[in-house]
Each structure stands twice: as C-alpha cells, then as structure tokens.
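Engineer: Dropping a prediction and its sequence here:
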Amino acid sequence: MEVRASGARSGPGSLALALAAFALPLDSAFATGFFINQQSVIGLGRVGAGSAAGADGPSGVFFNPAGLSELGRLEPEKKTWTSFGLQVIAPRSSLRDDGSTAATPGSLGGDVPSGGRDMRNPGDPTPIGNLFFVRRLTDVPAYVGFGITEPFGLKVKFREDWFGRYDAIESSLMTINLGPVAAWELSREVTLGGGLDVQYARSTLTSAIPNPAVPGGPTPATDGKIRIRGDSWAAGYNLGLLLRPTDRTRVGLHFRSPIDHRLSGSSRVSGFTGALSAANGRSDAKAKLKLPSIVSLGVAHNLTDRLLLLGQVERYGWKRSDEVRVRFDNGGADAVRRTGFRNAWAAALGLEYAYSSALTLRGGVRFDETPTVDAYRDTTLPDQKRLWLGLGASWKVAEQWALDFAFAHARIKRADINVERTFFDGTPLASSARVSGSTRSSVNTLSFALRYAF
C-alpha cells in the first residue's frame, strides 16, 4: 500500500484508517473472506448443505425466506416459530516470522530485522448470537419473519511486540443485521420470498508505526501507535425462490445483495516523543467497506422417509472489494490499499437421519475457496482454502420445544504472508516495513439453539 502524506500527522493516520477500513478477522467462520455463515445451528451440523432449500427451520429468515413455507408443511397445526441460537467460534493459529524487515532513515535506508516475536492464538473464542421469528398469516398463503444476525466479522489481538505489528496489533469488525422478510406460497410447487437487510458495522484497529529517527532501525520499545475507529449504517436486500418439483425434492435459490458501508471515524496517533511528537494527535476520515453479493443454490432430497440428502453451492462476489480507499477531511491525498480479492466459491454436502420422532442426527462436509491471493495476503486476513466437517442433532423435548446442537471443525491450508507497508511518504522521514511470515490455522465451532413453536 502506498500512503501519500501532506504532513507527519496525516501520514500515519492515512495508514491506520486504510487498515481500519478493512480490519478483518484472522480466522473467520466459513472461509470465503470474513462472512460468518454460522447463523443456523441446524445448518452448522451439515456445514451449510441445503440451507437455501428450506431445511433450517426459522433460520430460513436469513438463508432463504422462501423456505419458510416448509415450516407450515412440517407443522401445519402451528402458526408461530421462534429460535434463539448461540455459536462459539474458537480459532487456533500460529504465525511465524520468515524474515520481516524495516527500512528507515535511522537504518540509513537499508533493510534491518524489524524484531518481534512469533504469535500463537491471537483470536479468542468469540460468541455469535442470532434470533429468528416467523409468523404464518391466517387469511393468505404467506409468512412474515424477522431475524437479528451477525453476518460479518470477528476479532484478533496480537502482542504489541510481535513481528507483524506494523500491519496490525488489534483488528476487529462487527456487524449487526436486522432482517424483516416475507414469503408468498404461489402454489404447492412454488414459493417466493424476500426481505431487507438493515446493517450496522463497526471497525477498530490498532497498529504500530516505526520510529524513523531511531539509530540502527526501529524497535518495539520505540514504536509509535495508532488506534482508529469507524462505524456505519447501510442497507441491502435479499430475494429467494423455493421449488418442489416432486414430493421428495426441494430446490432453493437465494440472492443477497452487496452492501456498501461508508465508515466515518477517527484516528489517534500516540507514543512519539521529541521532534516526532508533532505526529501525535487526532484526525477524521471516511472509508468505504464493500461487502459482497452472495448467491446460494441448495437442494434437499428424501432418499427414504427417514434419510435426507442435502447439497449446496455458493458464490461470493468479493472481487468488488479489491481496493480500500480512504478520504480525509483535511484535504490530504487518498490512502489506497489493494486487497486483490477475487470471487470465491463454496460447496457442501450433508445427510440427515430421523432416528425417531424426537431425535434427528445430521452431518456434512464443506469446501471453501478463499478470496485472498498470495500477492496481497496480510496478517489481518491470512485466509486460505478450508475443509469443514460438521456433526449435529435436534431433540424435540416437548410438543412446542426443541433443542439443536452442532459442532464443526475446519482445517485451513497453510498461508504465506509477504506485504510491504510505507510510512511518511514524500517526506525526509519516508520509511517502510516488510512483513514476511506464514500461518497455520484451524477453527472449531460449538453451537446450540432453543426453538419454540405454537
């Protein structure tokens, strides 16, 4: 990334806000960038297979509102369905330094080791909640629903003296999605659905800035620091279709529109002393966060009265997010950060077995592509291809109550990191840091949900 500064203060501030606008999780849920697909405990048990085909109960509000008509078919005596779910996402990862360097006036412009330790498990276990409500209308063949979800983001925190500190020390992105939906059953074979996505996003990033005046090169003890925050409200929409070509087969198609957030925030630089103390202070800026479109095609087919086969294919339009551009209120030059994101695909296959009228067992396997590319992969999102395995169960404890459980494990391919960050461009203090390393990661997710229908 190149940062052009109109002064010492806007130089590091530009860097920080560019990072903040894309402060993404180290170990997101399902790969495909930083989208959190674990909005259904039933669906997690088969790692997303068949979710667009109306196979996830009330959480169809999120995955395909047209699938809500299946609730009335499975439980025709009921008119209202609710669900509260909680997922705990626990990433495990190690990041190893492979020769990170810095070049500053203090090092006479030559590359010197930037110093810092390797890192293990910078991402703490993170709870993700969701709430769904569905109501069948009495006079027309229609359903209305509402969902509260957290579809994007997680959090990681590194030590302040780790080798990648000039890329990130703390990164977080949180979203809350409010989703009213409706579905209309045109016929026994066709249901249409759609809804709105009203979304709040908040991003925070802390990173280090190398002190260009330190003889011999910067060290963790002499670094400056910048902390930035930004938030935004934005809106999108989603559309769904559910087909029943036979009594045993359902096909669902769902489209979720892209959402563009305009983050407004501030950056604060601290830690510099002496002649560089003028770089300390606060500045305002704005940046766009472009979230992708998502297209899902799901199929559910009853092999027998007890055994259900499910599949799903998903496409994520991450290519539109290949750049982050930050504009500054003080008239400074834009800061531009390339992500190089490409579109990504995911596919899942699962089975469900109705062991009894009260107990259903399920499992699945899933493969996720990553939108990241080798040339731009960094420590905020060192993502790679993943293979998921999931297991789950549902237990109907009473006529109106049911419990869902699920566990999923992902193995992530080794990812290499090799990026350069520049500071104080266009001034005598111009400096750079190259972060080189590798990471190995895995993710475990444990989930449960309580459902109530009447």
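Structural biologist: Perfect, I can see it now.

Engineer: hey, let's count contacts and neighbours off CA atoms from now on
Structural biologist: OK.

Engineer: next one: stretch 287-300 to chain centre, how far?
Structural biologist: Offset of stretch 287-300 from its chain centre (Cα atoms, centre = their mean, to the nearest Å): 11 Å.

Engineer: Could you give the separation between the terminal residues of that stretch?
Structural biologist: End-to-end distance for stretch 287-300, by Cα to Cα, to the nearest Å: 41 Å.

Engineer: what does stretch 109-125 give?
Structural biologist: With Cα to Cα as the measure, stretch 109-125 spans 41 Å from end to end.

Engineer: Give me the contact list for that stretch.
Structural biologist: Here stretch 109-125 makes contact (Cα atoms under 8 Å, 6 or more residues apart in numbering) with 26-27, 88-97, 99-104, 155-159, 161-164, 216-220, 431, 433.

Engineer: Go through those residues and flag which are in strands.
Structural biologist: 88-97, 101-103, 155-157, 431, 433 (DSSP state E).

Engineer: try this one next to it:
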Amino acid sequence: MPVSTTPVGGLRLAVSVAALMAVATPSLAETFYLKEQSARGAGRAYSGETADTGVSSLWWNPASIARSGREVYVGLHGLLLDSGVDNAGSTLTYPGGVTVPVTGPLGTGHEGDPIESGLVPNFAFAMPVGDRFAVGISVAAPYNFTTKYEPGAFTRYDALTSELRSGNVGLTAAYQVNDWLDVGAGVDIQYVEAFLSSSLPNLSPLLADGRSTLEGDGVDYGWNVGAQVHKGAWDFGLSYRSEIEHELDGDVNISGLLGPIATGNVASEGTASFTTPWFASASVRYAVNDRLTLNGQVNRVGWSKFDAIRVQYATGGDTIVQDYEDTTGGSVGFDYVANDRVTFRGGVAYDPTPTQDGERTARIPDGDRFLYSGGMSIKATDAITVDTALTYIALDDTTISSDRTFYAGTPAATTSRLRGTADGQGIAASVGVRWAF
C-alpha cells in the first residue's frame, strides 16, 4: 500500500520504526522473531517443546520447570545466511511527472547478502522451592538482527542499514499440582534498541540524495502462562505468551535536503508505539518405547497485533498501517536414545510469513519457509549434558512491491515505486550445555 512520508521528525521516526520492526531473515521463525531459543529444541525443529520438561524448554512453557530440579542451561546459535535481493523495475517519479529508473551502484540491480550472519545466545536457570514449587529465570534475544544494503542500492529509499538488538528477561514460577499436572506463569521484561538509516530523494536526479537516521530504545513488559499433562507414554503441553506494547524514544536526524525542501532538514525527538505478536503453542510427545519418542507442535502467532505504528511528536501524530496476518505453523520430530549417554534428534518445521503480497518492502523480504534439523545430546557426566544441532532453513522466493510518496501534499511530492524479488537460505549451528546440580 502507498505510504505517505514527510521530512518532519515525528513522522519520519514512525516510518523508520515501522520498517525496522518488519525486517526478515532466513533464520527467523517468522518475519522479525528469532526461533533459536534452545539447542535441544533446534535438533528436532522445535517440535514438542511445549510438552517437554527441563530448563531448556522454559522459553516455550513456564510449566516445564515444575519437576526439572535445579538446573542451568546456556546456549549459543551461530547463523550463517545467504540472501539476495534483485531489482525488478524500481522507479522514482519527480514533481512534473518525470520518471527515472532506480538502480544500484554502476547500474547494477543485485544486492548480495544484505542480511548479516551472527550469534544468538540463551540462558536459563531453575530451582525447586519445596516439593512442588519451582522458580526460574531466563535471558533471551527474541528480536535480533542486522541488515545492510550497499550505499546507492536500488533499495535506498526504503532501506540502507537496519539494526535491532533485544534482551528479554523472564521471571517464572511453576507448580506441580499432582503427579500428572504442572502449571506455570511468568513475567517478561523486554529491552529493544534500534538503529535505521535510509536515503531521501532530492528534486532532481542530478542532485545527491539526502539521508535519514534513527536511533531509539525502550523497555516494556509482557507475561506468559502454560500447563503440562504427563500421562504414561504421553506428554501434552499448552502455553501462551502475551503481546508486548512497545514504545521507543528516539532521535531522528534528516540531512542533505536541498532547495525548496531544505526546511525538512531536522534533528528531532519523538516516540513511536507498536505491538509485537502473541504466541500460542500446543504440543504432544509420545514415547513409542524406551528409546523412541515422537513429537508434534502447532504454533498460532497473533501477528495481526502488529497492525500499525502510532506516532507522537511535539506538533502532532500519525498512524501507519502494517496489516500483518495471524499465522499457523508447526513441526514434527523425534528423539532416539541410542544408549545411556547419547540421544539423536531430527525434525521438520513449516513457518508461514505474516506479510501480504503487494505490501512487502525491501525491509520485509519475507516468505514461507521450511526448517530441516538434526541434533545430538551427549551426557558428558551424570550432571552435564551437551546439546548440538544443525538446521537448514529454506526460504521461498518472494516478491517486493512498495509505493512510497515523499513530501506528500506539497508541490515537491516525489513517488518511489520499489519492485524486486528476494531469495534466501541459511544454516543454524546450535550448541547448549545443561547442568543439573
């Protein structure tokens, strides 16, 4: 859909945050959410996590620690990504109707590997209090990425650099109701830090572009609840993680605008609010025998909560529609106990994109994806277990289409029509250590 932008601080802040929070990478479960929260879970494509017990499943279900004992988990996921974005006829229309093609440096239309590889850490700790009660704490990075396009890229009026860092601290309590039912609840404290840059067109192709940058951060809160049932060979789990209403306080700088639009060069403060999605998960584990366990999980994600960016600034406000859709994905997998020291895992997951055709920008090169995983756990000692996993992520090819009008409502109105295609794939290597003591 067309997005109207003007060179004023508050509205520019909203556009920046909207774009930033919609960047996708092949390593993500869906759009800007990181699925890499457990090395053990990665080995079976995150199937059965809501029904499994132990501290490494704490992100998925607060009830998982009700009967795990005193335990620490530390994990690290390395993401090696291969992505590309290609021009498919992007244009810029200046005042008076003159339309020119938008290309990259030296007329190229390909941007290779705009999504940077990186590391994702996790930590969790659980401790029993009495016979039936347990408390836990977890640290995760649910939203964490960097994307960089080359200076002068054909995407420049939509995106140059996007960086998002998040830290989520979860405080959890769980209770063993009886010999088959566990319940749990938790509070999330989430910090988000962001940086974004992009180009702004001047009023002639002979003039250099202007530049817009944003830096902002904020801390906000959410909650989660869950339950597990353990009956013979069967384990069932349900969990719900709430949406979080975020508000970023930011500094916006716009420079390099010339001539009639030079008054748009500003350094301003403002806020932009948006809501991240809720997550509902249901999973089952069935022990076929003493060695083989089958796992299945369904995830419903409330992406429609990310419906708009709402802006407040000194002289007014605005709302920018995002129009994401709720999604349903899932995974199946297995655990196979080879002996008393070694367990093998495998799984396949499907995660659909919440973005819609015709509303996908260079900051949202997101498509449906499949995850294919394999892993292994080794008991190094009676107390220490090492989990490893390797996941291949296949992202469907997708189209980019975004119309954007700069300086709308003035004689300087300039329209960017971004058209492109995107593809990607990735490898995630995961390692984690669980220590029961």
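Structural biologist: Great, that's in hand. None of the values given here were measured: they were computed from a predicted structure.

Engineer: And the TM-score between these chains?
Structural biologist: Overall, the chain-to-chain superposition scores 0.95 on the TM-score scale (TM-score structural alignment, normalised by the length of structure 2); 431 aligned residues with a Cα RMSD of 1.7 Å.

Engineer: In ChimeraX, how would I select the buried members of the contacts of stretch 109-125 of structure 1?
Structural biologist: Here is the ChimeraX command that selects only those of the contacts of stretch 109-125 of structure 1 that count as buried (16 or more other Cα atoms under 10 Å):
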select :26,27,88,89,90,91,92,93,95,96,97,100,101,102,103,104,155,156,157,158,159,161,162,163,164,216,217,218,219,220,431,433
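
Engineer: Give me the contact list for the longest helix along structure 1.
Structural biologist: Ranked by number of residues, the top helix in structure 1 under DSSP state H is helix 10-20. Contact partners of helix 10-20 of structure 1, identified using Cα under 8 Å, 6+ apart, comprise 3-5, 167-168, 171, 203-207, 209, 226-230, 266-269, 279, 283, 285, 287, 324-326, 332, 334-337, 423-425.

Engineer: how about a cut-off of 6 Å?
Structural biologist: Contacting residues not belonging to helix 10-20 of structure 1 are listed as 5, 204-205, 326, 335, 424 [Cα atoms under 6 Å, 6 or more residues apart in numbering].

Engineer: Apart from its chain neighbours, what residue comes closest to the equivalent of L79 of structure 2 over in structure 1?
Structural biologist: Counting by TM-score structural alignment, L79 of structure 2 corresponds to I89 in structure 1. The shortest distance from I89 of structure 1 to any non-neighbouring residue, by Cα to Cα, 6 or more residues apart in numbering, is to T445 (4.5 Å).

Engineer: Checking my notes, that neighbour in a helix, right?
Structural biologist: No. T445 of structure 1 is assigned strand when assessed by DSSP: H, G, I helix; E, B strand; the rest coil, not a helix.

Engineer: Count the neighbours of it for me.
Structural biologist: Counted with other Cα atoms under 10 Å, residues neighbouring T445 of structure 1 total 21.

Engineer: which residue packs closest to V134 of structure 1, ignoring adjacent ones?
Structural biologist: Of all residues beyond its chain neighbours, the one nearest V134 of structure 1 is G145 (4.2 Å), with distances taken as Cα to Cα, 6+ apart.

Engineer: So which other helices or strands are in contact with the helix or strand where that neighbour lies?
Structural biologist: When elements are assigned from DSSP states H and E, G145 of structure 1 belongs to strand 142-149. Here strand 142-149 of structure 1 touches strand 126-136, strand 170-185, going by 3 or more Cα pairs under 6 Å, 6 or more residues apart in numbering; DSSP states H and E.

Engineer: who's in contact with that strand?
Structural biologist: The set of residues that contact strand 142-149 of structure 1 without belonging to it, under Cα under 6 Å, 6+ apart, is 130-137, 176-185.

Engineer: tell me the contacts of the counterpart of S283 of structure 2 in structure 1?
Structural biologist: S283 of structure 2 maps onto G298 in structure 1, with residues paired by TM-score structural alignment. G298 of structure 1 sits next to 50, 52-53, 251-252, 311-312 when contact means Cα under 6 Å, 6+ apart.

Engineer: so how far is G194 of structure 1 from G298 of structure 1?
Structural biologist: If you measure G298 of structure 1 against G194 of structure 1 using Cα to Cα, the figure is 16 Å.

Engineer: re earlier: wait, what's in contact with the residue nearest to I89 of structure 1?
Structural biologist: When contacts are taken as Cα under 6 Å, 6+ apart, T445 of structure 1 is in contact with 88-89, 407-408.

Engineer: Now do the same for R451 of structure 1: its match in structure 2.
Structural biologist: Using TM-score structural alignment as the criterion, R451 of structure 1 maps onto R434 of structure 2.

Engineer: what's the answer for A235 of structure 1, then?
Structural biologist: Alignment of A235 of structure 1 against structure 2 is given by TM-score structural alignment, with Y221 as its counterpart.

Engineer: Which element, helix or strand, includes its match?
Structural biologist: Here Y221 of structure 2 sits within strand 210-231, counting by DSSP H and E.

Engineer: got the buried residues for that strand?
Structural biologist: When burial is assessed from 16+ other Cα under 10 Å, strand 210-231 of structure 2 yields the following buried residues: 210-219, 221-230.

Engineer: got the angle for it vs strand 161-176?
Structural biologist: Using axes from the mean of the first three to the mean of the last three Cα atoms, to 10 degrees, one finds that strand 210-231 of structure 2 and strand 161-176 are set 20 degrees apart in direction.

Engineer: which element follows strand 210-231 of structure 2 toward the C-terminus?
Structural biologist: Using DSSP H and E, the helix or strand that follows strand 210-231 of structure 2 in sequence is strand 234-241.

Engineer: Against P411 of structure 2, how distant is the residue of structure 2 most remote from its centre?
Structural biologist: Centroid-distance maximum for structure 2: G96 at 40.6 Å, with Cα atoms, centre = their mean. When distances are taken as Cα to Cα, G96 of structure 2 and P411 of structure 2 turn out to be 9 Å apart.

Engineer: coming back round to it: reformat the contacts of helix 10-20 of structure 1 as JSON lines; add distance to V373 of structure 1 and neighbour count.
Structural biologist: Rendered in JSON lines, the data for those read as follows (distance: Cα to Cα, whole Å; neighbours: other Cα atoms under 10 Å):
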{"residue": "A5", "distance to V373 of structure 1": "28", "neighbour count": "23"}
{"residue": "T204", "distance to V373 of structure 1": "24", "neighbour count": "26"}
{"residue": "L205", "distance to V373 of structure 1": "22", "neighbour count": "30"}
{"residue": "V326", "distance to V373 of structure 1": "22", "neighbour count": "25"}
{"residue": "A335", "distance to V373 of structure 1": "21", "neighbour count": "25"}
{"residue": "F424", "distance to V373 of structure 1": "27", "neighbour count": "26"}
